[in-house]
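K.L.:
Output the structure for:
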Amino acid sequence: RQAGRPDEAVTDLTAALTLNPEYAWAFAERGEAHRQTGRLEEAVADFDRALALSPDHAWALGSRGQAHRQAGRPDEAITDLTAALTLNPEYAWAFAERGEAHRQTGRLEEAVADFTAALTLDPA
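P.N.:
So this is what the prediction gives:
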């Protein structure tokens, strides 16, 4: 997936999950591969499964939030991204994603606050 071949990643991660259906990391990674290819509902389903197995997985929460935002569900995105930030208050990427979700809903003051927090944590 990180090499830019998300379809191959889905195949490989599905094989891994056949061997170990309780592998939370593999569900989260497969969810991200689905998200990268625009299969947002499959992504959310995989993130749901990863979080059922490992509820304190901030990255999976944030990534599910991103998938919700991309699917036009900014309120669900905000909920997930807020949960990710509760687990990791210095998660700059989650602040930026939540800012984008706030922007989608027209909550511009909240968006600016989140973008500012993201830039404060990671000015690059």
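
K.L.:
alpha carbons only for contacts and neighbour counts from here, please
P.N.:
Fine.

K.L.:
wait, what's in contact with the spatially closest residue to Ser54 that is not a sequence neighbour?
P.N.:
The shortest distance from Ser54 to any non-neighbouring residue, by Cα to Cα, 6 or more residues apart in numbering, is to Ala24 (6.3 Å). Counting by Cα atoms under 8 Å, 6 or more residues apart in numbering, Ala24 touches Arg49, Ala50, Leu51, Leu53, Ser54.

K.L.:
another one to check against the first:
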Amino acid sequence: MRRPLDESNGFKTVSGDVENPAMQSGVRAATEQRWEDAERFFQIVLQQEPESASAYSNLGNVHLSKGRPELAITDFSRAIALAPTAPVPYLNRALAEEQLGVNAASSGNKAQADQHYQAALRDCRDAQARDAKEFAAYFNEGNVQVRVGQYEAALAAYSRAADLAPGIAGYRLRQAELLFQNARPADADLMMRGVVRKNPNYAEAQVALAAVEWVSGQQSKAEEHFDKAVSLDGRWRKMAFIRQQTRWPPALYDAMEKFLAIAGSS
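P.N.:
Okay, here's the model as predicted:
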């Protein structure tokens, strides 16, 4: 999860930058995903205020959104140097490091991927040290722990994030997915049911619950939840789409494949 500097969501500014018209224009452009315009406006801010940590942090978010993790890391590092006590540049730099890890892994360079993942974990922990209630830092840590196969650590991180931000259904779902990975299917089932009950149109939750129920022998319930997900978006029928859209741990993907091999083909 990406965060702007010192704000809760979207591309925002710290209080000292609010009056800057270029910053306001950059925030508006980024919110509308007009990345070229956003980059230009944040560069203008930096010409006017070279020590604006907020501008560097938001510029890093733009570069990350445009698929430029190396440039994003440079921007976030500058923001950290200017605002060393702020947690957000650390957690955002963790996202860029994680993306570089994914890129390296895709190229077959496991050693380099591990280096980036470890850098991401360090940044997550630095963010947590600066604000123990920074829920996105725990969520980001959980994502990276899944990448490196540390599923108990991932469960602990997701659980902390979900407890700090109980209103974010995706956090609780991720916690449930890791419960399943860590051989606690009954707990996963119960938690996923709670997510689905509160968010019936949350297609990923419906699909994940279908997989958990199928392997636990609850076939009719599994088919019911799967049908609900497919009614929301027919692409959930395809395993390739599920892998593309989710960040599940291996055990849940295995369960989903077993479900689709039988029920999904009917």
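
K.L.:
so of the contacts of Ala24 of the first structure, which ones are in helices?
P.N.:
Counting by DSSP state H, those place Arg49, Ala50, Leu51, Leu53 in helices.

K.L.:
for the stretch 151-266 of the second structure, what spans make up the helices?
P.N.:
In the stretch 151-266 of the second structure, the helices defined using DSSP state H, counting those that start in this stretch lie at 151-164, 169-181, 185-198, 203-215, 219-232, 239-245, 250-262.

K.L.:
Just list the residues touching Ala229 of the second structure, thanks.
P.N.:
So Ala229 of the second structure contacts Asn201, Tyr202, Ala203, Glu204, Gln206, Val207, Trp236 (Cα under 8 Å, 6+ apart).

K.L.:
After alignment, which residue of the first structure pairs with it?
P.N.:
Here Ala229 of the second structure is matched to Ala118 in the first structure, going by TM-score structural alignment.

K.L.:
Which single helix of the second structure contains the most residues?
P.N.:
Max-length helix for the second structure by DSSP H is helix 110-130.

K.L.:
now for it, which elements pack on it?
P.N.:
helix 88-106, helix 135-147 (3 or more Cα pairs under 8 Å, 6 or more residues apart in numbering; DSSP states H and E).

K.L.:
Top of the contacts of Ala229 of the second structure by number of neighbours, please.
P.N.:
Most neighbours among those, by other Cα atoms under 10 Å: Gln206, with 27 neighbours.

K.L.:
measure Asp7 of the first structure to Arg35 of the first structure for me?
P.N.:
11 Å (Cα to Cα, to the nearest Å).

K.L.:
scratch that, Glu22 of the first structure is what I was asking about
P.N.:
For Glu22 of the first structure, the distance to Arg35 of the first structure - Cα to Cα - is 21 Å.

K.L.:
Quick check: which of the helices of the stretch 151-266 of the second structure is nearest to Gln115 of the second structure?
P.N.:
helix 151-164 (18.0 Å; Cα to Cα).

K.L.:
Read off where the closest one ends up in the first structure.
P.N.:
The aligned range for helix 151-164 of the second structure is 40-53, by TM-score structural alignment.

K.L.:
And the matching stretch against the second structure, how far off on average?
P.N.:
Compared with the second structure after fitting, stretch 40-53 of the first structure has a mean deviation of 1.4 Å; criterion: mean Cα distance after the TM-score superposition for the first structure.
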